[in-house]
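In: got a structure for you, letters missing:
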């Protein structure tokens, strides 16, 4: 639908389809996933908070990661559940930009947290004697603040400063949630500043964090291959969940880029919806399982809490 920019007060999400009687089945599946995400992440946050033995940098960053899973899920699932039951898939312009801000800042916090956790594991494994002097409470507080403030600020700039002022000549978004890239594609005004900001941010920040992650794990692998069996076992037990989480998030980001930048109309609509939701659903689902089951200290304390044993 083409229209004058002053008339764009809402967006229509066209990736939804009439699923007939399966509508309620999809609703129950999505609701179950949301409840599972809420319960598992809240449970692990409680385990970390009430156990003094887990008040270490690695577990505090994990706690921040679990809080972010709740934040991102809440930015998606309630709206998605409402849209599944709705026959009219429209959303106001203000709410659309709010959702863009929530989902994109969730992705930023997630990636930055995983990068800082890589740095934390690098210090713990490669420089164990200097670890406590490097990861002081003051530094942990600064890193945690960076994890949250920077993505929130950047996405506020993107949404409020770059995307919202654009003159739009359409209101159709071919997704099940609001996406900044799709909104920018609707613009009939100059988007040069948007493109410059996006490219510069990608090359300076995102690639920079990727280099940090690659460097830290190259160093960790060197220590593993040259160290004793105990060092190797410790590195594997603490790094395996983190690497699995990184791989899962990278796959989700890849699917999102693939969905946004390329024409995937040949794929079934349901598969395209799943690909676009992967990074927002599988990461919050898998992280509690990865860290709760693979990290022995969390696993034991979680079991004690569930059984009512003294922590």
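Out: Looks like it arrived, so ask away. Everything quoted here is computed from the prediction, not taken from an experiment.

In: CA only for contacts and neighbour counts going forward, please
Out: OK.

In: quick one, helices of the stretch 51-200 of the chain?
Out: 57-85, 93-126, 131-134, 137-156, 180-185, 192-201 (DSSP state H, counting those that start in this stretch).

In: Go through those helices and pick out the most buried.
Out: helix 93-126 (a mean of 21; mean count of other CA atoms under 10 Å).

In: Now name the helix or strand holding the closest residue to residue 36 other than its chain neighbours.
Out: With sequence-adjacent residues excluded and distances taken as CA to CA, 6 or more residues apart in numbering, residue 36 is closest to residue 285, at 7.4 Å. In the assignment (DSSP states H and E), residue 285 maps to helix 269-294.

In: Next one for the comparison:
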């Protein structure tokens, strides 16, 4: 499915030879500490940006910042769930199937929503640059909230289909089990894997086309203006960064091949995949807007000044 690598493991726990056991435990703790540090830094930066968003009235009415704040909240939910399940696997935490199913599907939905949000943000920049006179009318706060609702509706559709197939095909006793919470444990029918994989591929291809289309259109406007400091040029650079985020999401698909390795250090493969392909793309979002955007950068500087005084 969407290659939520944090959920990937195997049913039979691999027993590590005694000479590597202590090294394995120490390395696991180091990885845990590093990932938790990155997560705490991410949460801190997200909270700073959300404070700016919720305390600045004109920002809360801007479609661009509404979509950005939604992306921050969505990515925070995804990484929180991912970290919990990652730690749960590392400490061999067995979870009842119904709870595991809810957690995995919620994480799957938030994973899908990230590229949807990127596509909507790219379209907003496209309208702002190519149709500036219509931007205020088309990109309103109300339509932004409608777009967010549509993202969540589309993001949950594959999960609804998966649930219908699962409850109509498996025995009730399946839901009474406790297991190490991973996505593969919940894939008991080929149709489930087909639905999830095809949905992910289709979504990423569609979002890629949207970002490519908007980038070409915006850069054509930038070329006409002939200024590297024009709003069109800045929007083009933002779209490039969105493309990088999407590319990293696409790379997460390749982690399924690395997870074919099931040796003694299989868990480290999971941790590396989670850090590189799940955390890094979502760490780019606050960096793109928190550092480059003038509204957020000025507000953050003011907050620093107040804190030092």
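Out: Thanks, I have it. As the structure is a computational prediction, the values presented were derived from the model and not from experiment.

In: sorry, back to before: I'd like the next helix or strand past the helix holding residue 285 of the first structure.
Out: That would be, after helix 269-294 of the first structure and using DSSP H and E, helix 296-307.

In: Run the chain-centre distance for that next one.
Out: 26 Å (CA atoms, centre = their mean, to the nearest Å).

In: If you count contacts, what does it end up packed against?
Out: helix 22-50, helix 269-294 (3 or more CA pairs under 8 Å, 6 or more residues apart in numbering; DSSP states H and E).

In: Where in the second structure does that helix fall?
Out: Mapping helix 296-307 of the first structure onto the second structure (TM-score structural alignment) gives residues 294-305.

In: Identify all contacting residues around the matching stretch.
Out: 48-49, 52, 289-291 (CA atoms under 8 Å, 6 or more residues apart in numbering).

In: Farthest pair within the residues you listed?
Out: 52 and 291 (13.0 Å; CA to CA).

In: For the helix holding residue 285 of the first structure, name the packing helices and strands.
Out: Applying 3+ CA pairs under 8 Å, 6+ apart, we find helix 269-294 of the first structure packed against helix 22-50, helix 57-85, helix 229-261, helix 296-307.

In: Let me know whether the residue nearest to residue 36 of the first structure touches residue 37 as I believe.
Out: Yes. Taking contacts as CA atoms under 8 Å, residue 285 of the first structure lies within contact range of residue 37: 5.5 Å.

In: between these two, who's got more neighbours?
Out: residue 37 (25 against 19; other CA atoms under 10 Å).

In: quick one: that one from residue 74 of the first structure, how far?
Out: Using CA to CA, to the nearest Å, we find residue 37 of the first structure at a distance of 10 Å from residue 74 of the first structure.

In: Also residue 295 of the first structure?
Out: Residue 295 of the first structure is 26 Å from residue 74 of the first structure, by CA to CA.

In: Would you indicate which residues of the match of helix 296-307 of the first structure are buried?
Out: Going by neighbour count (16 or more other CA atoms under 10 Å), the buried part of stretch 294-305 of the second structure is 295-297, 299-300.

In: Excluding its own residues, what touches stretch 102-120 of the first structure? List them.
Out: 57-58, 61, 64-65, 68-69, 71-72, 75-76, 135, 143, 147-148, 151-152, 154-155, 209-210, 212-213, 216-217, 242, 246.

In: Mean distance between that stretch and the second structure after superposition?
Out: Average distance, stretch 102-120 of the first structure versus aligned residues of the second structure after superposition (mean CA distance after the TM-score superposition for the first structure): 0.8 Å.

In: What range does that stretch cover in the second structure?
Out: So stretch 102-120 of the first structure sits over residues 106-124 in the second structure, by TM-score structural alignment.

In: In the second structure, what residue corresponds to the residue nearest to residue 36 of the first structure?
Out: By TM-score structural alignment, residue 285 of the first structure lines up with residue 283.

In: okay but that match is in contact with residue 43, surely?
Out: No. In this structure residue 283 of the second structure lies outside contact range of residue 43 using CA under 8 Å: 9.8 Å.

In: how near is residue 210 of the first structure to residue 201 of the first structure?
Out: Using CA to CA, which is the criterion applied here, residue 210 of the first structure is 13 Å from residue 201 of the first structure.

In: Could you tell me how many residues sit around residue 62 of the second structure?
Out: 17.

In: same question, residue 167 of the second structure
Out: Residue 167 of the second structure has 12 nearby residues by other CA under 10 Å.

In: For it, list the residues it contacts.
Out: Contacts of residue 167 of the second structure (CA under 8 Å, 6+ apart): none.

In: do you know how far it is from residue 190 of the second structure?
Out: For residue 167 of the second structure, the distance to residue 190 of the second structure - CA to CA - is 14 Å.

In: Now render the buried residues of stretch 294-305 of the second structure as CSV, adding distance to residue 183 of the second structure.
Out: Converted to CSV, these look like this (distance: CA to CA, whole Å):
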residue, distance to residue 183 of the second structure
295, 40
296, 37
297, 39
299, 41
300, 39
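
In: wait, which of the residues you listed is closest to residue 25 of the second structure?
Out: Looking across these and measuring by CA to CA, the closest to residue 25 of the second structure is residue 300, at 39.7 Å.

In: Could you tell me how far the closest one is located from residue 40 of the second structure?
Out: From residue 300 of the second structure to residue 40 of the second structure the distance is 18 Å (CA to CA).

In: Ok, residue 71 of the second structure next?
Out: Distance, residue 71 of the second structure to residue 40 of the second structure, by CA to CA: 18 Å.
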